[in-house]
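**Q** This is a predicted model, with the sequence first.
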Amino acid sequence: MSPAELEDVLTRVVHPDDPDRRVLLPDELLDTPLDDLDVDSLSRAEMVAVLGDTYRIDISDEQAAALDTPRAVLEFVSARATPGGP
């Protein structure tokens, strides 16, 4: 998973009615808590569901709770994504 792919997922869940209002993740924001990036608990739950479906991975509640920064999400998905997936 690339930062650009995570930007797309976050844009879909944070701004579902306004896709032109993008969530951008420059390198300096990769360690910023998702809460500080306006990713609320509902958006986080939707993000986890989208990631699980898109990358064909199971994400437990405990694992989801640990996905608290963009870098944590990127590393988690990259380590578990099914080869040949997106």
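**A** Alright, I've got the coordinates. Just so it is clear, the model here is predicted, and its values are computed rather than measured.
**Q** rest of the way, CA atoms for contacts and neighbours
**A** Noted.
**Q** show me the residues around the residue lying closest to residue 38 once chain neighbours are set aside that make contact.
**A** Distances taken as C-alpha to C-alpha, 6 or more residues apart in numbering put residue 14 closest to residue 38, at 7.5 Å, once the chain neighbours are dropped. Shown in contact with residue 14 (C-alpha atoms under 8 Å, 6 or more residues apart in numbering): 23, 38-39, 43.
**Q** how much space between residue 14 and residue 46?
**A** 9 Å (C-alpha to C-alpha, to the nearest Å).
**Q** Same question for the longest helix anywhere in the chain: list its buried residues.
**A** Using DSSP state H, we find that the single longest helix of the chain is helix 41-55. Neighbour-count burial for helix 41-55 flags 43-48, 50-51, 55 (criterion: 16 or more other C-alpha atoms under 10 Å).
**Q** try this one side by side with the last:
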Amino acid sequence: MSPAELEEILTRVVHPDDPHRRVLLPDEQLDTPLDDLDVDSLSRAEMVAVLGDTYRIDISDEQAAALDTPRAVLEFVSAHATPGGPWA
């Protein structure tokens, strides 16, 4: 998973009704808490569901709670994604 792919997912869950707003993740924001990027608890739950479906990952509640920064999400997906996902 790339930062650009995560940007797309976060944009869909954070701004679903506004096609002109985007979540951007420059390198300096990869360690920013998701809460500071306007990812509330509902958006985070939706993000986890999309990640699970897209990358064929089972994500426990405990694992989801640890996905608190974009970098944590990227590292988790890289470590747990099932071969044959969209990155292949």
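**A** Looks like it arrived, so ask away. Only a predicted model underlies this, so the values are computations on that prediction, with no experimental measurement involved.
**Q** Superposing both, give me the TM-score.
**A** Put the two chains on top of each other and the TM-score (sequence alignment, normalised by the length of structure 1) is 0.98; 86 aligned residues with a C-alpha RMSD of 0.6 Å.
**Q** so how far is whatever helix or strand comes next after the longest helix of structure 1 from its chain's centroid?
**A** Next helix or strand after helix 41-55 of structure 1 toward the C-terminus (DSSP states H and E): helix 61-66. In terms of C-alpha atoms, centre = their mean, to the nearest Å, the centre of helix 61-66 of structure 1 is set 13 Å apart from its chain centre.
**Q** Helix 61-66 of structure 1 corresponds to what range in structure 2?
**A** Aligned by sequence alignment, helix 61-66 of structure 1 falls on residues 61-66 of structure 2.
**Q** So which bits of the matching stretch are buried?
**A** Buried, per 16+ other C-alpha under 10 Å, within stretch 61-66 of structure 2: residue 64.
**Q** Quick one: average offset of it versus structure 1, please.
**A** Aligned to structure 1 and superposed, stretch 61-66 of structure 2 gives a mean residue distance of 0.2 Å (mean C-alpha distance after the TM-score superposition for structure 1).
**Q** Ends of stretch 10-28 of structure 2, what's the gap?
**A** 17 Å.
**Q** buried residues in that stretch?
**A** 10-15, 23-25.
**Q** what does stretch 65-79 of structure 2 give?
**A** Buried-residue list, stretch 65-79 of structure 2, by 16+ other C-alpha under 10 Å: 67-74, 76-77.
**Q** out of these, which one sits closest to residue 61 of structure 2?
**A** Comparing those against residue 61 of structure 2 with C-alpha to C-alpha places residue 67 closest, at 10.1 Å.
**Q** which residues does the closest one contact?
**A** 73, 76.
**Q** give me that answer again for 6 Å
**A** Residue 67 of structure 2 makes contact with residue 73, according to C-alpha atoms under 6 Å, 6 or more residues apart in numbering.
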